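*Asks:* what follows is a predicted structure for the sequence shown.
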Amino acid sequence: MRGIIPPVVTLVDENGKPDLAKNKQMVDKIIEAGVHGLVLLGSSGEFPHFTMQEKKDYLNEIIPYLRGKLPVLVGTGGVILEETIELTLFVERLGADGVLVVNPFYWNLSDEQIYVYYAELAKAVNIDIYLYNIPQLTGQEIPVCVIEKLAKDFDNIRGIKETVSSISRIRTVINELNSVREDFYVYSAFDEHLLDAQILGAAGSINGTSVFLPELSVRLYEAIHNSDFSQVKKLHIEISNKMELYSWHPSFYISMKEAVYARWFPEESVNLRTPFINNEQDLRSLAKAMIEESLCSGVYDEKYN
């Protein structure tokens, strides 16, 4: 899968349960922008906050709804291998196109332990597996040597999402894995890395602003691949300036939810699961200003199509 793959937030009702109707409305809006896939229950989708049954109920409704519209990846990782396998088999049966699997967190693991976790999952399922490296939340990186060994040993381990601050890490993973397998896909995450990672050979971007301003990422991706460098410069600066989103709230997915509501449900309030609260009263106004800035800059103009 190549292109822009938004890691969608999970919208909940006043009781903190996934609001199925509202989530369908949101994904329809994102799809209209021309994105190339979606990630459900990633970090932005709050995968640690829901019970296994809540995840299954949500996915049982949303995956079939998306079938035939575009490829879907699902976050199934966690700290318990058996639960990761259980949820991965569940989404495999539902027809998901792949799973995005974070390495176990809380305790740091040895290289061998990380390898065993993914190896046991790969042996238990047939669906495509994408590793998920997000050291600022898991406490440690997935070592490049482990990625290489997994890619050599298991055909269904197909790629990795790199949510890292260093473009050097992304470059290293791309270069090292290219020598192992041509069909191993590397995805960047932070918005300001979209351009550099594409030039270096990344398969796509799973970036935060694409959840509420998908047009911007899609237009930048298209401009890069059309060698439209004047638009690449304009759009790269615009998307990079939106990295401030990640500093608005300690739980940055809350900022993303406010932006989603500012864009598509402006008259409604965001619901959150306890203990997560929005104690930053100006989040909605900040999100609204960010969105209006892009829309006024011409992100919808025909010249970007």
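*Replies:* The structure has been received and is ready for your questions. Residues are numbered from 1 along each chain as shown.
*Asks:* going forward, measure contacts between C-alpha atoms and count neighbours the same way
*Replies:* OK.
*Asks:* quick check: end-to-end length of stretch 74-82?
*Replies:* Distances were taken as C-alpha to C-alpha, to the nearest Å; on that basis the terminal residues of stretch 74-82 are 16 Å apart.
*Asks:* and for it, what's in contact with it?
*Replies:* The list of residues contacting stretch 74-82 from outside it, by C-alpha atoms under 8 Å, 6 or more residues apart in numbering, reads 39-42, 47-48, 84, 87-88, 91, 96, 98-105, 117, 121.
*Asks:* contacts only, for Trp107.
*Replies:* When contacts are counted by C-alpha under 8 Å, 6+ apart, Trp107 touches no other residue.
*Asks:* part of a strand, is it?
*Replies:* No: the assignment for Trp107 by DSSP: H, G, I helix; E, B strand; the rest coil gives coil, which leaves it out of any strand.
*Asks:* okay, now Met243: neighbour count?
*Replies:* Per other C-alpha atoms under 10 Å, the neighbour tally for Met243 reads 15.
*Asks:* and what of Asp128?
*Replies:* Residue neighbour count, defined by other C-alpha under 10 Å, stands at 19 for Asp128.
*Asks:* how about the residue lying closest to Pro18 once chain neighbours are set aside, what does it touch?
*Replies:* Here the nearest residue to Pro18 in space, its sequence neighbours aside, is Val12; by C-alpha to C-alpha, 6 or more residues apart in numbering that works out to 4.1 Å. Val12 sits next to 18-19, 271-273 when contact means C-alpha under 8 Å, 6+ apart.
*Asks:* and the comparison structure, right after this:
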Amino acid sequence: MSTAHVLGGVTVPLVTTLDDSGRPDAVAARPLLEALARARVHGLMLLGSNGEGALLPADSTAEFVAAVVEQWHALRPGGHVIVNVSAPGTVDMLRRAEFALRGRPDALVVTPPSYFTFRRDEVEAHIRAIERFEHPYAVYNVPKYATALTPETLGALLDSPWLVGMKDSSGDADAFAAFLAVVADRDDVAITQGSERDLLSALRAGASGIVPGVANIAPGAAVRLYELWSTDAAAAEAAQVVLAGLTRVHTIRPGVPAVKGILHDRGLIATPLPAPPLAALNRTELDALRATLDPDEAELIGTRRA
């Protein structure tokens, strides 16, 4: 599948830059967006787990989405921006979608509902509710945070003219293979891989793209893996090792605070602030991250502060 597809190629699940008051700030994202464009990244995913979407009020994100969409399309003509609008319940999900659509993203992204235990028909109804907007959407399977999507539910959604595919971050190879089988006869519906340790194996199995969180800090390795996986096995495997290895930053501080701290330390975002109740890195954590990243300095974007 071509990188022209909204889920094709390398999609970076972008961090959400915040100003000193904690509001999303697209101007502060400009250096990072420029660096990602220079690395030839194909697309962005906004407000996912790396983008702290669940912690940010929907009405605070509309201007950020619109500004990032405009900037990215200017920096990467033909590039795509997808926006996660997931929420535990359907009403909140639809409200988030309304705000996101003001920014004219290329597609929306929605997980199954969360918090409670839901029947399959309830999961399908929640996802299908987004179709009222008549806008392209993808399903996001992330069992760590939401009800697990099943191949049966994905298959039931294939009659939708608005479904463009799904992102799988389950880390379950058998489930991933089952999702690929469901869409095997649909060249318009893409399956992407979000698990950093499974990127190369997913592409070899038939994935249309990859969505690795560590591509925020090492986009070149992600692009290299995607571009070379079918033509240069050794280079692709080396890139996979780099990307999987970079997940070690989360052993020092899990998730967004580590990524934002690194990006701020390298001059790519104005503040390292995560959304409350997450706290920014302390100096000890930053020093530990610097030390653990030293072996991969050549792979990282930006330049570390003195």
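*Replies:* Right, received. Where do you want to start? Just so it is clear, the model here is predicted, and its values are computed rather than measured.
*Asks:* what's the TM-score for these two chains?
*Replies:* Comparing the chains after superposition, counting by TM-score structural alignment, normalised by the length of structure 1, produces a TM-score of 0.88; 293 aligned residues with a C-alpha RMSD of 2.4 Å.
*Asks:* coming back round to it: the aligned partner of the residue nearest to Pro18 of structure 1 in structure 2 and Leu158 of structure 2: what is the separation?
*Replies:* Taking TM-score structural alignment, Val12 of structure 1 has Leu18 as its aligned residue in structure 2. Distance from Leu18 of structure 2 to Leu158 of structure 2, counting by C-alpha to C-alpha: 37 Å.
*Asks:* one more: Pro212 of structure 2?
*Replies:* Remark: distance between Pro212 of structure 2 and Leu158 of structure 2 (C-alpha to C-alpha) = 25 Å.
*Asks:* before we move on, what about Tyr137 of structure 2?
*Replies:* With distances defined as C-alpha to C-alpha, the gap from Tyr137 of structure 2 to Leu158 of structure 2 amounts to 12 Å.
*Asks:* which one of these two is surrounded by more residues?
*Replies:* A direct count of neighbours by other C-alpha under 10 Å for Tyr137 of structure 2 and Leu158 places Tyr137 higher, at 27 against 16.
*Asks:* just checking, that one touches Leu108?
*Replies:* Yes: the criterion here is C-alpha atoms under 8 Å, and Tyr137 of structure 2 meets it with Leu108 at 4.5 Å.
*Asks:* mind checking the SS state of Tyr132 of structure 1?
*Replies:* Remark: Tyr132 of structure 1 carries the secondary structure label strand [criterion: three-state DSSP].
*Asks:* please identify the residue in structure 2 that aligns with it.
*Replies:* Looking across to structure 2 (by TM-score structural alignment), Tyr132 of structure 1 lines up with Tyr140.
*Asks:* what number of residues lie near that match?
*Replies:* Going by other C-alpha under 10 Å, the residues that sit close to Tyr140 of structure 2 add up to 25.
*Asks:* now Ala54 of structure 2
*Replies:* Ala54 of structure 2 sits with 17 neighbouring residues when counted by other C-alpha under 10 Å.
*Asks:* before we move on, what about Asn279 of structure 1?
*Replies:* A total of 8 residues lie near Asn279 of structure 1 under the criterion other C-alpha under 10 Å.
*Asks:* do the same with Ala291 of structure 2
*Replies:* The local packing count at Ala291 of structure 2 equals 10, with neighbours defined by other C-alpha under 10 Å.
*Asks:* likewise for Leu94 of structure 1?
*Replies:* Burial measure for Leu94 of structure 1: 16 neighbouring residues, criterion other C-alpha under 10 Å.
*Asks:* what's it in contact with, if anything?
*Replies:* If a contact means C-alpha under 8 Å, 6+ apart, then Leu94 of structure 1 has 60, 63-64 as its contacts.
*Asks:* pull out the buried members of the residues you listed.
*Replies:* Neighbour counting by 16 or more other C-alpha atoms under 10 Å classes Ile63 among the contacts of Leu94 of structure 1 as buried.
*Asks:* identify those among the contacts of Leu94 of structure 1 that sit within helices.
*Replies:* Judged by DSSP state H, the contacts of Leu94 of structure 1 include 60, 63-64 as members of helices.
*Asks:* and the helices in the stretch 101-250 of structure 2?
*Replies:* Along the stretch 101-250 of structure 2, counting by DSSP state H, counting those that start in this stretch, helices occupy 120-128, 151-156, 173-182, 199-205, 219-228, 233-246, 249-252.
*Asks:* hey, which of these is tucked in deepest?
*Replies:* Each of the helices of the stretch 101-250 of structure 2 was assessed for mean neighbour count using mean count of other C-alpha atoms under 10 Å. The highest is helix 219-228, with a mean of 23.
*Asks:* how about the strands of the stretch 51-200 of structure 2, start to end?
*Replies:* Per DSSP state E, counting those that start in this stretch, the stretch 51-200 of structure 2 carries strands over the ranges 80-84, 107-110, 137-141, 163-168, 190-193.
*Asks:* residue range for stretch 200-219 of structure 1 in structure 2?
*Replies:* Stretch 200-219 of structure 1 covers residues 205-224 of structure 2 once aligned (TM-score structural alignment).
*Asks:* end-to-end on that stretch?
*Replies:* 18 Å.
*Asks:* for stretch 109-121 of structure 2, same thing?
*Replies:* Between the opening and closing residues of stretch 109-121 of structure 2 we find a distance of 19 Å, counting by C-alpha to C-alpha.
*Asks:* that concludes my questions; thank you for your assistance.
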